[in-house]
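Peer 1: the following block contains a protein sequence and its predicted model.
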Amino acid sequence: MGAVTLTQSTFQEQIDQGVTLVDFWAPWCGPCKIQIPIIEELSTELDQATIAKVNVDQEPELASKYEIMSIPTLLLFKDGELVDKMVGLQSKEVLKNKLNI
């Protein structure tokens, strides 16, 4: 399926139910270019969580709301509640372990 691209108008609806991992990224960010393929792999392997991404250049309001100071930053939501924040490049194994909550 691939990671879902979220915008200001779709963000809240997406995170409200179930488990959602959101990658805040930008096209010019070197570590983000390494993180995105990992995110895409997870999105095809995992059924129990939604994997999503937010381009901080296109959605500065969301980046500001969640106090994204450096990218990549990954936020983990469960039923609309922020349960984890990971700053910097994360391995596939770390993310899989975090998603088993």
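Peer 2: Alright, I've got the coordinates.
Peer 1: from here on, just use CA atoms for contacts and neighbour counts.
Peer 2: Fine.
Peer 1: the residue lying farthest from the centre of the chain and Phe77: what is the separation?
Peer 2: Relative to the centre of the chain, and counting by CA atoms, centre = their mean, the farthest-placed residue is Trp28 at 17.0 Å. In this view, Trp28 and Phe77 are 26 Å apart by CA to CA, to the nearest Å.
Peer 1: this is the other structure I want to compare:
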Amino acid sequence: MQPPRLTGVLVLVAVLAAATVLGWWRRRRDGRLRAVSPAAAAPHRAALAALGVRPGVVTLVQFSAPVCAPCRAARRVLEDVAGRVDGVALLEVGAEEHLDRARELDVWRTPTVLLVDGDGRIVRRAAGVPDRADLLAALTPLTAEARA
């Protein structure tokens, strides 16, 4: 009989550790609203206008796909937030139908939510289902600016 090989056990432990770290990192990052630099936000006005974003209106743009379960959850969150905050429009975009715009706006997965201010600039974005409280906090100053 041959003794068990320690190499296989070490490889298994390393793979499990790497998968755990990757899963933790992705879960921590998923759905988090990230600020977009003003320089990166400005060139996308034409693409957003082509999708239906109107000037002067704060808009939540969701890129989704028909078979995406998290997209349905994101839609519920966005509808709730848009219903609570006056002056916020909601625009759902099919990523497959608007693949060129999705690529132009650096959308690589669904759902992706873009928070667009009244000037047509992307100010925040989230990949995954965004947190309701984070969205409300991000929208408050934008809607105040749009009303002023």
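Peer 2: The structure has been received and is ready for your questions. All figures in this text were calculated on a predicted structure; none of them were measured in a lab.
Peer 1: counterpart of the residue farthest from the centre of the first structure over in the second structure?
Peer 2: Alignment note (TM-score structural alignment): Trp28 of the first structure maps to Val67 of the second structure.
Peer 1: what kind of secondary structure is its match in?
Peer 2: Counting by DSSP: H, G, I helix; E, B strand; the rest coil, the backbone at Val67 of the second structure sits in coil.
Peer 1: list the contacts of Leu48 of the second structure.
Peer 2: For Leu48 of the second structure, the contacting residues are Gly120, by CA atoms under 8 Å, 6 or more residues apart in numbering.
Peer 1: from the middle of its chain, how far away would the host helix or strand of it be?
Peer 2: Taking DSSP states H and E as the criterion, Leu48 of the second structure maps to helix 45-51. Chain-centre distance of helix 45-51 of the second structure: 17 Å, with CA atoms, centre = their mean, to the nearest Å.
Peer 1: what do you get for stretch 15-28 of the second structure?
Peer 2: Remark: stretch 15-28 of the second structure is offset 20 Å from the chain centroid, using CA atoms, centre = their mean.
Peer 1: what segments of the first structure are helices?
Peer 2: Under the criterion DSSP state H, helices of the first structure are mapped to 11-15, 30-45, 60-65, 92-99.
Peer 1: make CSV out of those and add distance to Thr73 of the first structure and mean neighbour count.
Peer 2: Output for the helices of the first structure, formatted as CSV (distance: least, CA to CA, whole Å; neighbours: other CA atoms under 10 Å):
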stretch, distance to Thr73 of the first structure, mean neighbour count
helix 11-15, 16, 16
helix 30-45, 9, 17
helix 60-65, 10, 14
helix 92-99, 12, 13
